[in-house]
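In: Build me a model:
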Amino acid sequence: MTPAAALPLWLDITISVLVLAGAFVAFMGSFGLLRLKSYFERVHAPSIIATLGCWFTMHATLIYFSATDQLALHALLIALFIAVTVPITTIFLMRAALFRARRMGEKVPPSLSRTMHSYDGARDS
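Out: A predicted model of the protein is given here:
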């Protein structure tokens, strides 16, 4: 790898703004994690925000390495992997938490299937 040449100012600013935006979004997700009270509220902040922060950082990485060396698609692949796996993992964690809370008799959000089923029955009559 050759030493990177100086980038134009507009490109430096663009990359810096994207990295700072990713860091700010990640900070806000962490703040939401601390501020929200229940697990069911708390699980959304880091999962959704982590994906957005990752995309900002991915764009900065893609632009920087494509401008200095060659087209860097590895950053895109990492961001796609995170965008696919984070929501799936969140769903599994939420289902496990709901199952555990229901087994322990705690108050949990109502089941959507029961809500929709009772709504459809009320509408038919």
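
In: going forward, measure contacts and count neighbours with C-alpha atoms only.
Out: Noted.

In: Relative to the whole chain's centre, how far out is the helix or strand where Ile91 lies?
Out: In this assignment (DSSP states H and E), Ile91 forms part of helix 74-103. Distance of helix 74-103 from the chain centroid (Cα atoms, centre = their mean, to the nearest Å) equals 9 Å.

In: cool, and stretch 64-81?
Out: Offset of stretch 64-81 from its chain centre (Cα atoms, centre = their mean): 19 Å.

In: Equivalent analysis for stretch 46-61, please.
Out: 7 Å.

In: want to put them side by side, so please do this one too:
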Amino acid sequence: MTGLDPLPLWLAVPVALFLVLGSTLTLLGTVGLVRLRSFYDRIHAPTLGTSWGAAAILIASLLSWSWLQDRAMVHEVVIGVFLLITTPVTMMLLGRTALVRDRAKGSPDVPPPAGSRSD
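Out: Predicted coordinates for the structure are as follows:
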């Protein structure tokens, strides 16, 4: 006996599918973070798990708890909006910071700043 026993089958199936989808996307983001070599490649992989993976898990949570509590649960919506706003901004700031650092060190792997000429 679990707390999810009152969940009907027609709702349990989509909840399970969203959980599997979200955990798979999060796993893919983790594998990409481990496998990719450069920092610039690595900043793209975790966003997959953070944005789409977390969204699928939050949808599953929203569906199941809204049914079990007999009211709409907005906690998941607030968490989802917060993740969708903060994740791209954080990745952009990390990428720009690394780019400025690498340009200051004179790394040959990064392009020159926009507007600079190499005559």
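
In: TM-score of the superposed pair?
Out: With the length set by TM-score structural alignment, normalised by the length of structure 2, the two chains reach a TM-score of 0.86; 114 aligned residues with a Cα RMSD of 2.0 Å.

In: returning to what we had before: so for the helix holding Ile91 of structure 1, what gets flagged as buried?
Out: 75, 79, 82-83, 90, 94, 98 (16 or more other Cα atoms under 10 Å).

In: go on, stretch 27-40 of structure 2?
Out: Quick answer for stretch 27-40 of structure 2 (16+ other Cα under 10 Å): 27-30, 32-33, 40.

In: Looking at those residues, point me to the pair that's furthest apart.
Out: Leu27 and Tyr40 (19.3 Å; Cα to Cα).

In: Contact partners for the residue nearest to the spatial centre of structure 2?
Out: Residue closest to the average C-alpha location in structure 2 (Cα atoms, centre = their mean): Thr50, at 1.4 Å. Thr50 of structure 2 is in contact with 26, 83, 87, counting by Cα atoms under 8 Å, 6 or more residues apart in numbering.

In: which stretches of structure 1 form helices?
Out: Along structure 1, counting by DSSP state H, helices occupy 9-35, 39-42, 44-68, 74-103, 112-124.

In: Looking at those, which is nearest to Pro3 of structure 1?
Out: helix 44-68 (8.7 Å).

In: can you give me the angle the closest one makes with helix 9-35?
Out: With axes from the mean of the first three to the mean of the last three Cα atoms, to 10 degrees applied, the angle from helix 44-68 of structure 1 to helix 9-35 works out at 160 degrees.
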